[in-house]
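> need a 3D model of the sequence below.
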Amino acid sequence: MHASTHPGEPHGARLGQRLNWLRAGVLGANDGIVSVAALVVGVAGATTATAALFTAGIAGLVGGAVSMALGEYVSVSSQRDSERALIAKESRELSEMPEEELDELTQLYRARGLSDATARRVAEELTAHDALSAHLEVELHIDQDDLVNPWHAALSSAIAFTLGALLPLIAILLPPPEWRVPVTFVAVLAALAITGTVSAYLGGASKVRAAARLMIGGALALTATWLIGTLLGTTVV
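Here you go, the predicted structure:
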């Protein structure tokens, strides 16, 4: 009754989880690109001072990375707490009413298209092997050996945001003052086109549409902050 597998072939659920992590990394990089780019372009609209641009960029990078890490840690911690609570509940039910749980597992396999006799046999064999794992996989879609790790999620988010944020920070600091904003615009839009294409590929969506959405949104954000910086720089200074 076991499906054949090939050595080294990734498990379906774990492959899906890896794709989700990769997609989250791309989104984190997008956040770093757009938020820090908008910040430094806004400051560049008000002043050409390299120290001010560097300070604003580093502050945005550090603040954004910490914020992303904290948000991801809290979110994933809540998810892991929920999964642990469900595992404890299922374990308690298996201990207190094993027959009812066996019937429930049988019904779940019937719902998947197995005949009554086959569903019962599969349920009995899986229960004899590892009842808790069988119920968690079929009923709750949880792998108790592969629970999400909030520290990994927080670190991944912080790294993704930082890598994305470094692009506009470098683009705004390296060129001469008169080229800083145009170079940053071009670098950011090119990066967003790439990340949009990658995220669309991972999600099976239209690459052109996803890239265009990100590029338009990024261009609007940069234009808005540059105009605000220019206006405030003119009126305040």
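> every contact and neighbour count from this point should use C-alpha atoms.
Noted.
> residues contacting the closest residue to residue 191 other than its chain neighbours?
Counting by Cα to Cα, 6 or more residues apart in numbering, the nearest residue to residue 191 once its immediate chain neighbours are dropped is residue 33, at 8.0 Å. The contact partners of residue 33, by Cα atoms under 8 Å, 6 or more residues apart in numbering, come to 161, 164-168, 188, 191-192.
> 7 Å instead?
164-165, 167-168, 188 (Cα atoms under 7 Å, 6 or more residues apart in numbering).
> residue 196 too?
Residue 196 sits next to 207, 210-211, 214 when contact means Cα under 7 Å, 6+ apart.
> okay, and which of these map to helices?
Judged by DSSP state H, the contacts of residue 196 include 207, 210-211, 214 as members of helices.
> now residue 154: how far from residue 27?
According to Cα to Cα, to the nearest Å, residue 154 stands 14 Å off from residue 27.
> so for those two, which residue has more residues nearby?
Higher neighbour count among residue 154 and residue 27: residue 154, with 24 against 19, using other Cα atoms under 10 Å.
> so where does the more buried one fall, helix or strand?
With secondary structure defined by DSSP states H and E, residue 154 is part of helix 150-173.
> report the longest helix in this protein, please.
The longest helix of the chain (DSSP H) is helix 50-96.
> and the next element down the chain from that helix?
Where DSSP H and E defines the elements, the next helix or strand beyond helix 50-96 is helix 98-111.
> now for that next one, which elements pack on it?
Secondary structure elements in contact with helix 98-111, counted by 3 or more Cα pairs under 7 Å, 6 or more residues apart in numbering; DSSP states H and E, are helix 116-135.
> for comparison, sequence B:
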Amino acid sequence: MSRYKIHRSHRTGWLRAAVLGANDGIVSTASLIIGVASAQAMHADILIAGVAGLVAGAMSMAAGEYVSVSSQSDTEQADLELEKDSLKNDFEFELNELANIYEKRGLESDLALQVAKQLMAHDALGAHARDELGLAENARARPIQAALFSAGAFTLGAVLPLLVAWNMPGTQLIPIVAVSSLAFLAILGSLAAHAGGAAMSVGAIRVTFWGALAMGLTATVGRLLGVTV
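A predicted model of the protein is given here:
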């Protein structure tokens, strides 16, 4: 057995964005296509609705991620500014504060103070950002990166059911899009669970359940509106 362990916590940022974006792309686009098709729309209209949903969804994901991650970044920056000011005006207090943190983690008082002094001599703000505020450098908020990644993942997910609908006109469109989209979701859920160290079957089941529910509800709405409008 290997002595080396593979830790996965560093994947949580990009993994969350990728899974959320691709899952939304598949579910929303497939549901939109099925809903419009259930209303007896023409094949061209179905494709137009699907493409419009792809563009609108990708932009919505990008805007949503940018705004939310920017808010997180603003909060982080405000906390860092407070730390900078405190380090400038009350260095001794910040030194003792950091030493107390290490002492609570199990170090003896003298050793905790010595560690705090050495770390603050090297990078005082970095030490407080990491150990007092919990802001690791590789986990800092990056709004533009988050927006681009989410929009890209959504687009990749949305393209899959759209391509299926493009090549499947006629009465078979709804069942083929539904089955293929659920298969895409199962694969996505399995890969995401594997990357996160969880059971692949669990990941597949939870995304396909919600995907099937969304498609079923949208098909019902489309069928009802197709009859009444």
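> on that earlier part again, quick one: the counterpart of the residue nearest to residue 191 of the first structure in the second structure from residue 20 of the second structure, how far?
With the correspondence set by TM-score structural alignment, residue 33 of the first structure lines up against residue 26 in the second structure. Separation of residue 26 of the second structure from residue 20 of the second structure (Cα to Cα): 10 Å.
> same deal with residue 121 of the second structure?
Separation of residue 121 of the second structure from residue 20 of the second structure (Cα to Cα): 41 Å.
> with residue 12 of the second structure instead?
Following Cα to Cα, the distance that separates residue 12 of the second structure from residue 20 of the second structure is 12 Å.
> over to residue 27 of the second structure?
10 Å.
> and the contacts of residue 33 of the first structure, which of them are buried?
164-165, 167-168, 188 (16 or more other Cα atoms under 10 Å).
> which of these sits closest to residue 149 of the first structure?
Taking Cα to Cα as the measure, residue 149 of the first structure lies nearest residue 164 of these, at 22.8 Å.
> dump the residue contacts of the aligned residue in the second structure for that closest one.
With TM-score structural alignment as the matching criterion, the partner of residue 164 of the first structure in the second structure is residue 157. Neighbouring residues of residue 157 of the second structure by Cα under 7 Å, 6+ apart: 22-23, 25-26.
> out of those, who has the most neighbours?
The most crowded member of the contacts of residue 157 of the second structure, judged by other Cα under 10 Å, is residue 25 (29 neighbours).
> what's the mean deviation for the helix or strand harbouring it versus the first structure?
Residue 25 of the second structure is located in helix 12-38, with elements delineated by DSSP H and E. With mean Cα distance after the TM-score superposition for the first structure, helix 12-38 of the second structure departs from the first structure by a mean of 1.0 Å once superposed.
> now the angle between helix 43-89 and that helix, please.
160 degrees (axes from the mean of the first three to the mean of the last three Cα atoms, to 10 degrees).
> helix 12-38 of the second structure: how far from the chain's middle?
12 Å (Cα atoms, centre = their mean, to the nearest Å).
> again, but for stretch 87-101 of the second structure
36 Å.
> go ahead and name everything in contact with it.
Under Cα under 7 Å, 6+ apart, the answer for stretch 87-101 of the second structure is 112-113, 116-117, 128.
> dump the residues you listed to CSV, plus neighbour count and distance to residue 96 of the second structure.
Below are these laid out as CSV (neighbours: other Cα atoms under 10 Å; distance: Cα to Cα, whole Å):
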residue, neighbour count, distance to residue 96 of the second structure
112, 20, 9
113, 21, 7
116, 24, 8
117, 17, 9
128, 23, 11
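> before we move on, the earlier item: buried residues in the helix holding residue 25 of the second structure?
15, 17-38.
> what angle sits between it and helix 143-166?
Helix 12-38 of the second structure runs at 30 degrees relative to helix 143-166, counting by the same axes, to 10 degrees.
> give me the neighbour count for the equivalent of residue 95 of the second structure over in the first structure.
Aligning on TM-score structural alignment places residue 95 of the second structure opposite residue 102 in the first structure. By the criterion of other Cα under 10 Å, residue 102 of the first structure has 19 neighbours.
> burial count for the counterpart of residue 147 of the first structure in the second structure?
Mapped onto the second structure by TM-score structural alignment, residue 147 of the first structure lines up with residue 140. As a burial measure, residue 140 of the second structure scores 14 neighbours (other Cα under 10 Å).
> same check on the one 4 residues further on?
Around residue 144 of the second structure sit 16 other residues, with neighbours defined as other Cα under 10 Å.
> now do residue 71 of the second structure
For residue 71 of the second structure, the neighbour count with other Cα under 10 Å is 14.
> need the counterpart of residue 131 of the second structure in the first structure.
Under the alignment (TM-score structural alignment), residue 131 of the second structure maps onto residue 138.
> now its match: how far from residue 112 of the first structure?
From residue 138 of the first structure over to residue 112 of the first structure the distance is 10 Å, taken as Cα to Cα.
> more crowded one of the two?
For residue 138 of the first structure versus residue 112, the count of surrounding residues by other Cα under 10 Å is larger for residue 138: 14 against 11.
> can you tell me the closest non-neighbouring residue to that one?
residue 108 (7.3 Å).
> for residue 195 of the second structure, same thing?
Nearest one to residue 195 of the second structure, counting by Cα to Cα, 6+ apart, is residue 8 at 7.5 Å.
> which secondary structure element contains the counterpart of residue 212 of the second structure in the first structure?
Taking TM-score structural alignment, the alignment pairs residue 212 of the second structure with residue 219 from the first structure. Using DSSP H and E, the element containing residue 219 of the first structure is helix 207-236.
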